[in-house]
Structures are given as structure tokens and as C-alpha cells.
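>>> Got a predicted structure plus its sequence, pasted below:
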Amino acid sequence: MKKAYFSRRIYKNELSCYLIHELNGVLQTFNQAKRYAFHTLVREKRWGRQLNKESLHQVLKKKFGLNDYYANSARQEAAALFTALAELQKLYTKQTDEKIKDLKKKLKKERTKLTKYLKVKDSLIKGKLHLPKNSPFLKINNMIALPLKNETRIWLNDYLFEHQYLDVQIKRTKSRIGRLVFRLYRLEEKKQTYKTHIPSCVFGGKKLFKSQFTKEEYQQNHEKWQEVFQHARTKQMMISGRKDAKSGNFVFQYNIENQALHFTSIRGKAFTIPFVLFPYGQEIVNNVILTQQTCKNKKADGQPISWSIEDHKDYYIIKCLAEVTPNPYVNFSTSDGVIGVDCNVDHFAWADLTNDGNYLESGKLKFSIEGKTSGQITKIIEAKAIDLVDIAVQKNKPIVLEILDTTLSKTGNRYANKKANRLKSLFAYKKMIIAVTSRAEKMGIDVIHVNPKYTSVAGKLKYMRKFGISIHQAAAFTIGRRGLGYNDKPPKILHQYIVRHNIHHWRLWHTLNKKLNVRTHLFYTLFNVNTPHQSINLHDHHLTENERKKLFKSLA
């Protein structure tokens, strides 16, 4: 398992001027070589030919006066960035497909709406108003009414309805369709570009590059922008390790006894950075380096150790990247049961299960990330992840988590409910999973990952009323059962509403979820899974008239 450990801040006023000058020169030369290597790879890919007779490694050595270790690291970083951009293009293509799919649905909806308006318009031209079925309009004598959320609009005759409402809506809908068609064309064009274009990047960041034209302070003082931009382009350097090196790296060597980091510059001179301490992981760093130094057969059993230096203007941060042995004392046993966890936008819902999949207890750990920065959100989630793992430690049970990919789901639904889209955007699922997994690994708790399909639906229809818990806690219980290897099939009370029983149980949940499309809290009173011979209470007074009609239609 590869891990990175951060050193304390090494302030420049604690170092000699000669050392700072040498570090700045090394950072500048290394990043120049990296940028040259990256742009060479981009040009070769775009032009379809080799630019140099020699290898890129040899070119970097001669052009920038680097030794093998610096040249190899610069080439590796450039190649990694080039590969990452190519993968990013594939992701952008998938996201564009989602946008196109969503846009086509919206376009179909608007065209259907326009067709209805035009049919009403034709009926008015013929002299007899004909409103489509299931339309919200009401005709009382010669008057036409349209009930809206906050008001009711009324037209005294057909003429006013046609010219004050219908013609306006037809014009607006046609205009909206035109804009949607144009956006569809642009998305198709963009998708084609992602497939054919070889991407490049701006070292230092596009935002900072554009700020020379957009920020007043940089417009008036271009030299100041150049200084900031140059620092952003040359502030970081990483030297990859070698397994056959005595300390895992031929450029950097860490002294365990006095916590000093020795490195050899590009010119071949040796320097020492004193008091490089790792507040979170000093023992692990010492152990990794000591293991490498005492390893006899380094080519077979050695481990490379990479080092990175970051310049933060007033201080340096040094990172040690090493292969760490996973915690050997991890609780994998499910003999006592598991803790199922359902991740949500504002809380963790958890459920405690026995080894045979029975319910013990459940709860939720609430947090608020509305209006918080990315760093604040990370810290808030990490604090709750600690509380969650502590529950698993106290009960001596592994954790079961669902595997979700929210990358594409956050891209679509541009034309859906704004509040729902906002919550979907706030859902920091990846941060939650990383926080829980990292803490669990540290505390010796195993994390089991399961497919999340229809866990919320099964929990809502089968377990929510049965245990008197929320839908999220019911979903956490279903996730836990899936982690134990159990399949949740629909309860007997719902079997009479299933046409085909010989299909996969996920398909059954999908069918039932479409038929029972009502508000979530109604499932506390709609039916009782403990009374399988009864039927759904379609006359529940909590149901709205619209919900009752839908249920009668779908369950008929």
C-alpha cells in the first residue's frame, strides 16, 4: 500500500541562503525539463512522428545537464500527466454523453408540449376549443381557468385565451426548442473534439494564467504576475525511488538518528536539510527506511522510496512516499455480525446486524456541509468517520459500504429539480469513503464493499415500518445483509402485485418501486409486512387524490 507522509514546515529563515539558492535552482531546472518532456510528448502524438533520434531520457540529460535520476523522474512525471489527460478526455466524453441524453429527454418533452399547444390552436381556428386529456385547464361556460401553485389565471373567452396565453406559450416553446437544438449541436461537436483532440495543459494553472488579463493588480503590475506564475510553475519536484538504492533513493537519503535529509543537487553537490520531522508517521518512515537499509537482496526484496519537495514561499514541505505494509491485525470476521453504513449528503446512517442478518440497532451521525469550503468539508467528514469507526471498534465488527460512482450522475439532470441537483452536487461520497476506509484501516477494521442497487428500495418497502426506522437506516440494514451474503426478496404481502416471479429479485424491486410511487413516509401506514395475507390500504387518509389514482391504476 503506497502512502505519503508530510513533514513539518521547514521555514526558510532556519536554512542557509546557499541551501535555499541551490533548492530554487534545482526546482527551476527540474520543472523546465518536465515541461519540455511533456510538450515533446504532446507534439509527437499530434504530429505522428518522433522529434528526436535519441530517447527522451537522453535528450533531457543533454539539454538540461541532468543526471539519470533527475532526468528519469522528470520524464516519468511528464508521461504520467500526459496519460492522465488522455484518461480525463474519456471521462469528459462520458459526461458529455450524459448531458446529451438528458438534453434529448428535455427536447422530447418540449416538442410534445408544442404539439399539444398547436392542436389546441387548430381547434380554436376551427371554431371549437378542444383541450387535451389530463390537461390542467378548466372550462366553465365560456371562461377558461388555469390553476397554478400561487394563483389561478382566468380568461373570459376563447379569443383572450388564444392571444394572451396560447400564442405566447407557442412562441416561447419554439424559442426554447431552438436553443436546445443549438446546445445539442454544440455538445455533439464537443464530444467529437474530445475523441480526436490531443490535449495539453497550462503549467501553473489556467486560472492563474488568465488572471494577468482579468485581475486589476496584475494588469497594472505585470512583473508581479510573472513572479507569482513562475513560482506556481516551479514549486514542486518529486524524485522517484529505486529499489536497489541503499536508502531507496539515489538522490535523497534520510538519516534516522538526527532526522536530517541529505540530497545531491543537479550539479553533484551534497546538501543537508536539518530537522525533517514527520508529525504523523515518523515511526513508519523510520521503519520503512531501516527495513530498506538492512535488506540484503535489494533487487528482489527492496522497496523504492520517493521524495517530494514543495516550495510554499516562506517554508518547504517534504513528502516521503513509500510502500507500507498493511495492518496485519485487521478484523475480517463476520461471526459477530457487521455494521452496515449508508452514506448520505448530511449524515451517515448505520445499522448493527447479527451474523445471521438480524437487526439489533441503528442510528445516524449528522453533519452539515452547506456553505463550507472543500477543506472544511473534508475535516467535518473525517471527524464523523472517526465516530463511525469507533462504533465498529466497540462492537468488534467489520463495516459494509456501498460502491457508488457519482461522477456521471452529477453531470446529468440539468433540467431536473434545482434543490435535488444542489443536494446531489453537495454529496461528497468519495471523501466519505476515503475517510471511513482510511480510519478503519488504521483501527484494524475491515471494510466490505457491496453493490448498492435497490438497497434503499428494499429498505423502504420491507424494513422501514417493520423496525420503525428511517429509510436511510433501513438502507444501511439492507447493505449490511448484502455484505453478509443475503438476498432481500420482496415480502409476501407484495407478491400479489408481481406478474413475473421467476426473474432476478433486483428486477422485482424495480417493478414494485415503479408501482408504489408515493411519498416515503406513507410506507409507515400503507401496508404491514408482518401481515402477509392483507393487502395495501388504498384508502389511507394520508394519500393525496393524485397518489390514490396512481396506485389504483398501477395495482389494478
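Perfect, I can see it now. Residues are numbered from 1 along each chain as shown.
>>> From now on I want contacts and neighbour counts done on CA atoms only, so please keep to that.
OK.
>>> Touching, Ala71 and His57? I think so.
Yes. Taking C-alpha atoms under 8 Å as the definition, Ala71 is a contact partner of His57 at 6.0 Å.
>>> These two: which has the busier surroundings?
Ala71 (25 against 20; other C-alpha atoms under 10 Å).
>>> check contacts around that one.
Taking C-alpha atoms under 8 Å, 6 or more residues apart in numbering, we find Ala71 in contact with 33, 57-58, 60-61.
>>> Can you tell me the element it falls in?
helix 68-125 (DSSP states H and E).
>>> Give me the residues contacting the helix or strand following that helix.
Next in sequence after helix 68-125, counting helices and strands by DSSP H and E, comes strand 138-140. With contacts defined as C-alpha under 8 Å, 6+ apart, strand 138-140 is touched by 144-146.
>>> Narrow the residues you listed to just the buried residues.
Buried residues within the contacts of strand 138-140, counting neighbours by 16 or more other C-alpha atoms under 10 Å: 144-145.
>>> Which single one of the contacts of strand 138-140 is nearest to Cys320?
Leu146 (68.0 Å; C-alpha to C-alpha).
>>> just to revisit the earlier point, take the contacts of Ala71 and write them to TSV, including distance to Leu401 and secondary structure.
Converted to TSV, the contacts of Ala71 look like this (distance: C-alpha to C-alpha, whole Å; DSSP: H, G, I helix; E, B strand; the rest coil):
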residue	distance to Leu401	secondary structure
Ala33	43	helix
His57	44	helix
Gln58	48	helix
Leu60	46	helix
Lys61	48	helix
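>>> In addition, the following structure is provided for comparison:
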Amino acid sequence: MKVTINGPRYYKEELASGAFDLCIQSICCYNDFKIQMYNAIYANRYLPGSKGDILGLKKITYSAWMKEYGINDYYSTSLYAEVTGLLSSQREFRKWYLARIKDDLAARKRKIISLTESLTKLRAIKQTIVSYVRTGKFKRPYKGCMMKISGQTAFPGGRHVYALEEYERLVEQRIRNTNARLHNVQAAFRRRECKLEKLGKSNPDRILFGSMAFYKTKDTVGCDDTWRREFHRRRYRTMQATGRHTSRYGNYLVHPDETGNLHWDLPKGMGTVVFPKFHLARYEAEWRACFQCSKDLRQAVSYRMKRMTDGNGREYLIVSANFDLPDHEASADLSEGCISCDLNVDHLAWVEVDPSGKLLRYGKIPFDLEHKSSTQRNQIIGDVVSRVAVLNKETGRPLVFENLDLTTKRASMKYSVKRSNFLVSSFAYQKFRFHLDSQGSRKGFSVLYVDPAYTSFWGKLLFMRKYGISVHTAAAYCIGLRALERLDELIIPDVYGHLLDSKKQTGPYYAAEKDVALYKKLSGIRTHAFYLDLPDLGTVTKLKDWLRQNDKSCPAWYTAAL
């Protein structure tokens, strides 16, 4: 795992005479060349008429251009790596953004279908009321509609009662509102489609060094001397020296000496600047081990010089080192079983599974991330991961977690339930994964990630009632079985298999992505109903009728919905 650790601050008076100004000039020279190189490579790749022109230069060669800026081959390597990294990041961000737009379009399309169905039902209710007024006979508007009319009174369902004329006006108002809402969503859908088509044909956006957000402030605060100085400081802020493992100290431009000083060779013949008493905030021993070893084991160490300003407006320099931490992770050996975990918004459910797939023990670790700051969340998540690491230390079994990608889920939150959106937004999966990988590297435990598709569904069907556990603990058990490849434990019982077509009733169903038919059939049944001993009735309709009569814990509103 790569880490970037900062060294101490160096103010102007702490360096040799003139060294601070030389560093600032070097950073400006480095960034001038980086901006020119970025523009040239961007034009060469994306703008027409520059395919035969290396780096977009017509009147000057690349080597002469390097000589003009005083850039040697080592700095050229750092510059090229940084520039190509910027271009690659723009392309990847573009792919991610296009995927987000496609997911957003899918969410809008589902909303259009939902609004269209609602509008059709409302119009059917309106037509039923008109027909009732004319003929005096009530006809159910559509299948499953709970509305009834008796005399001049309308019963739309539930406890609400309206006069027929009043209810008709209410339905007309809902039709107008739904129709307007539908037109707005359709217009937004067309705009997003046009944007997707336009982005698919255009080139990636060009980077504005110094940040686009700050550059736009010139229109509000004014482009005065203060703004120009701040923009210049943001634009010319860092300088990088890429490491090479073939160098004696892991870097040809930067190297420490025996007295604890750090020497940095500046570009354009500006000499060498010495940073006295250089040390890292942490991982000092690991940093020195990268180059204080044999030639075969030597590792590259990259350095970055940053130009910063403290709260009093004083400028200082800070040098950070980037290097690989030694791999302390244990081998991911599943021959002894595993500790599988299911991560939720407010708790982490875990189970211990032996090599044969037997459930040994289980538990949960509660936590609360709602309305917490970023620092508090990091502390809470770190504590939870530490408690999970204790389980690994006690048993020696590797940890198994679900491999989630919430990009699609968060892109489709546009028309979801407010509470559901809040829970998805509060789900700090990436922070959990970062802490797992970080602590795993330091403490020496391994983490495996598996696809969690439909594990909650199969846990609900197969293991909730069998072991008397919650649906989240059952899902964690399914995650462990999937990691251990225990397919024999994931066979549909006959009581559920008979609900499928005859061609789909046999064989092990390892994760329902192979056949989502059963998931769709049983999606209307609440989770706690699966604690009951369900009979083999053959059809979902008969099963729901049985639940309506025998599920005593089922709320009245849910019984009516069944």
C-alpha cells in the first residue's frame, strides 16, 4: 500500500540564504513546463491537425524545449508522468460521469412509467365517477382498486370518506398535477438525453491549473492584485520528483544524507537546496528501509515539494515522501473457514463459518453515523474495524466482506423515498474499505471481497428461520458460503422451488442473479413472514392468502396490501 507522509515545515529563515527563493523559482519553472506539456499533449491527442506533430511543436524540438526550461531527463519523467496522469484522470472521470447520466436516465424512465401508470389509474377513476353519475352503477376502475361509491359518498380506501362531488374535484386536481409532473420529467429526460449525446461526441474538458472554481471568482471579487497573487500561488504550488528503484536512495533528484538532511537538486542549474533535520511524521523506519537495503530490494521513493501559507500569511515549504509500505497482510487462506460480514447503515453483522460451511457463532457491532462530522465518522469506523480485527486475531480466519458499488444506487436517488436516500447517502462503504485495507496492512490480517448480489434474499429464504437469526446475519452467512464456494448449502427448498416454472425447479441456485424469477415473485412478502413455517401451496397467491390468515404479527395495512 502506497502512503504519502509529510515532513516538517521550512520557513524562509530556516533554510540557507536564497534557498527559499530558489525553491519558489524552481516550482514556477516546473509548473510552466507542465502547463505547456499538458496543452501540447492535449492538442496532439484531441485537436485536429496535430497528429503528425510530436507534442504539438512545429518550430522547436522536444529536447530544445527542455533545454529552454532547464529540465533534465529526470524532471522530464516526473512531468510526463504527472501530465499523462491528469489526462487519464479526466478520461476516467468522463466515463464515470457518463455512467452516472445513464443511471440517472434509467431512474427518470422508471419515474415516467410510474407517473404514466398513476395518470392512467386516476383517469380511470374519473371515468368511473362520470359513469356512476350517469347510470347509477359502480364499476371497479381497475384491478386492485379499493375505491367504492355508495349514494353520494366516495370511499377511496382506508379511513377517508368524501362527498362524491368533492372527491371528483380532488381526482381532477390530482390528474392535473400528475400530468404536469409527467411533462416536467419527460422534458428533463430529453435534456439529459441530449447532454449524454453531446458528451459522447465531445473531447474531455481541458484542465485549468489553479482551479476553475477559484478562477470564476474573478467575476465577483474582481481581478485585482490580491486575486492575481492568490491565483498565481494556486497555479504554481507543487513540484514533484518521481522515484526510481535503480537509484542509490530511490530517487535521482532527492536524497538524504547521514546527518539527517535532505538534498534536492533543482532544475535549470539552480543548484541543490538542503532541508535540515528532515524527518517524517510517521513511518520513518519504513521510509529509510526503502533505500537502506540491498540493491535487489531497493524501492522507488517519490517526493513532492509544496508551497503553503500559514494562518498569519507567512509562506513555508513542506516536503512529502511517497513510498510503498511493506506488505504485512496475512495470506487469504480459506481452508480454515472465514469471518464473513454484512455491512449496514447502523450495524455490522458477522458470522464465523468453518471450512465445511457450518455456522459456528454470530453477532453484530452497532454504530451510529447519522449527523456526525467527517472526523467523528472516521473515528467510529476505525473502532468498528478494530473490533472486527480482534475476531480475526482470535480465530486466525480471514475476513470476508461484500464488494459494493453504490455509484449506480446514488445516481438513481432522484425520485426515491427521502428516508431511503438519506440512508444510502449515510452508508460510508468506501471509508470502511479504506480502514479495512489500512489496518489490514498494519496489523497483518487479510480481507476478501465477494459479490453480495441477492445474499440478503437467500439468507431470508434459507437461514432466518433455520437458525433464528436476523436477515442481516443470514446475509453475512450467505456471503461466507459464497466465499467458501459451498454451493450445496444454497439449494432452494421445495416450498419455494415449486413457485417457479417446471424448468426452473431443479438444481442449486447459487445467487439469484441466475434466475430472478423467484425474487420477483416473493418481493411483496415482508421479511418477518419468513420466520413462519410456510406450507407448500404451489402458487404465490395461495401463499399470500395463507399469510393473510395466519401471520398474526402482520399489521392490518399490510394484510390489506397482500
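Here it is on my side, so go on. Computed from a prediction, not measured in an experiment: that's the story for all the values here.
>>> so how much does the helix holding Ala71 of the first structure differ from the second structure once superposed?
Superposing on the second structure and averaging over aligned pairs (mean C-alpha distance after the TM-score superposition for the first structure), helix 68-125 of the first structure comes out at 2.0 Å.
>>> hmm, back to that, which member of the contacts of Ala71 of the first structure is positioned nearest Phe82 of the first structure?
Nearest to Phe82 of the first structure among the contacts of Ala71 of the first structure, counting by C-alpha to C-alpha, is Ala33 at 14.6 Å.
>>> Tell me who's in contact with the closest one.
Contacts for Ala33 of the first structure (C-alpha under 8 Å, 6+ apart) come out as 60, 64, 71, 74-75.
>>> for Met308 of the second structure, same thing?
Met308 of the second structure makes contacts with 237, 315-318, as judged by C-alpha under 8 Å, 6+ apart.
>>> Now do the same for it: its match in the first structure.
Counting by TM-score structural alignment, Met308 of the second structure lines up with His312 in the first structure.
>>> again with Ala163 of the second structure
Ala163 of the second structure maps onto Trp155 in the first structure, with residues paired by TM-score structural alignment.
>>> all strands for the stretch 301-450 of the first structure, in order.
Remark: strands assigned in the stretch 301-450 of the first structure by DSSP state E, counting those that start in this stretch are 305-311, 315-323, 338-343, 347-353, 359-366, 399-402, 447-450.
>>> Return the distance of the second one from the chain's centre.
Its chain's C-alpha centre and that of strand 315-323 of the first structure lie 26 Å apart, by C-alpha atoms, centre = their mean, to the nearest Å.
>>> Touching that strand from outside, list them.
Strand 315-323 of the first structure is contacted from outside by 1-12, 276, 285, 288, 303-311, using C-alpha under 8 Å, 6+ apart.
>>> same check, this time on the last one
Contacting residues not belonging to strand 447-450 of the first structure are listed as 398-403, 437, 440, 479, 482-483 [C-alpha under 8 Å, 6+ apart].
>>> Same list (these) but as a markdown table, adding distance to Val457 of the first structure.
A markdown table is the format used below for the contacts of strand 447-450 of the first structure (distance: C-alpha to C-alpha, whole Å):
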| residue | distance to Val457 of the first structure |
| --- | --- |
| Pro398 | 24 |
| Ile399 | 21 |
| Val400 | 18 |
| Leu401 | 16 |
| Glu402 | 14 |
| Ile403 | 16 |
| Thr437 | 25 |
| Ala440 | 28 |
| Ile479 | 11 |
| Arg482 | 14 |
| Gly483 | 17 |
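>>> Show me which pair in the residues you listed is furthest apart.
Greatest spacing in the contacts of strand 447-450 of the first structure, by C-alpha to C-alpha: Ala440 and Arg482 (19.5 Å).
>>> So which residues of the stretch 151-300 of the first structure form helices?
158-160, 167-196, 206-214, 216-220, 222-233, 282-294, 298-301 (DSSP state H, counting those that start in this stretch).
>>> related to what we said a few turns ago, test my guess that the match of Ala163 of the second structure contacts Pro147.
No. Contact criterion C-alpha under 8 Å: Trp155 of the first structure and Pro147 do not qualify, at 11.9 Å.
>>> which of these two has more neighbours?
Legend: neighbour count by other C-alpha under 10 Å for Trp155 of the first structure and Pro147, higher for Trp155 (17 against 12).
>>> Next, work out how far apart the more buried one and Thr115 of the first structure are.
Taking C-alpha to C-alpha, to the nearest Å as the measure, Trp155 of the first structure falls 22 Å from Thr115 of the first structure.
>>> for Lys62 of the first structure, same thing?
For Lys62 of the first structure, the distance to Thr115 of the first structure - C-alpha to C-alpha - is 70 Å.
>>> Pull the number of nearby residues for the residue nearest to Gly507 of the second structure when sequence neighbours are not counted.
Of all residues not flanking Gly507 of the second structure in the chain, Ile491 sits nearest, at 7.2 Å (C-alpha to C-alpha, 6 or more residues apart in numbering). Residues lying near Ile491 of the second structure (other C-alpha under 10 Å) number 16.
>>> returning to that earlier point: mind checking which of the contacts of strand 315-323 of the first structure are buried?
Buried subset of those (neighbour count, 16+ other C-alpha under 10 Å): 4-8, 10, 12, 276, 285, 288, 303-311.
>>> And Ile377 of the first structure, how far from Ala392 of the first structure?
As judged by C-alpha to C-alpha, Ile377 of the first structure and Ala392 of the first structure stand 23 Å apart.
>>> Which residue in the first structure occupies the aligned position of Val273 of the second structure?
Val273 of the second structure maps onto Phe271 in the first structure, by TM-score structural alignment.
>>> Over to Ser202 of the second structure?
Taking TM-score structural alignment, the alignment pairs Ser202 of the second structure with His197 from the first structure.
>>> how much space between its match and Leu184 of the first structure?
Taking C-alpha to C-alpha as the measure, His197 of the first structure falls 20 Å from Leu184 of the first structure.
>>> Between the two, which has more neighbouring residues?
With neighbours defined as other C-alpha under 10 Å, His197 of the first structure and Leu184 compare such that Leu184 has more, 18 against 11.
>>> Since that was my last question, I'll sign off now.
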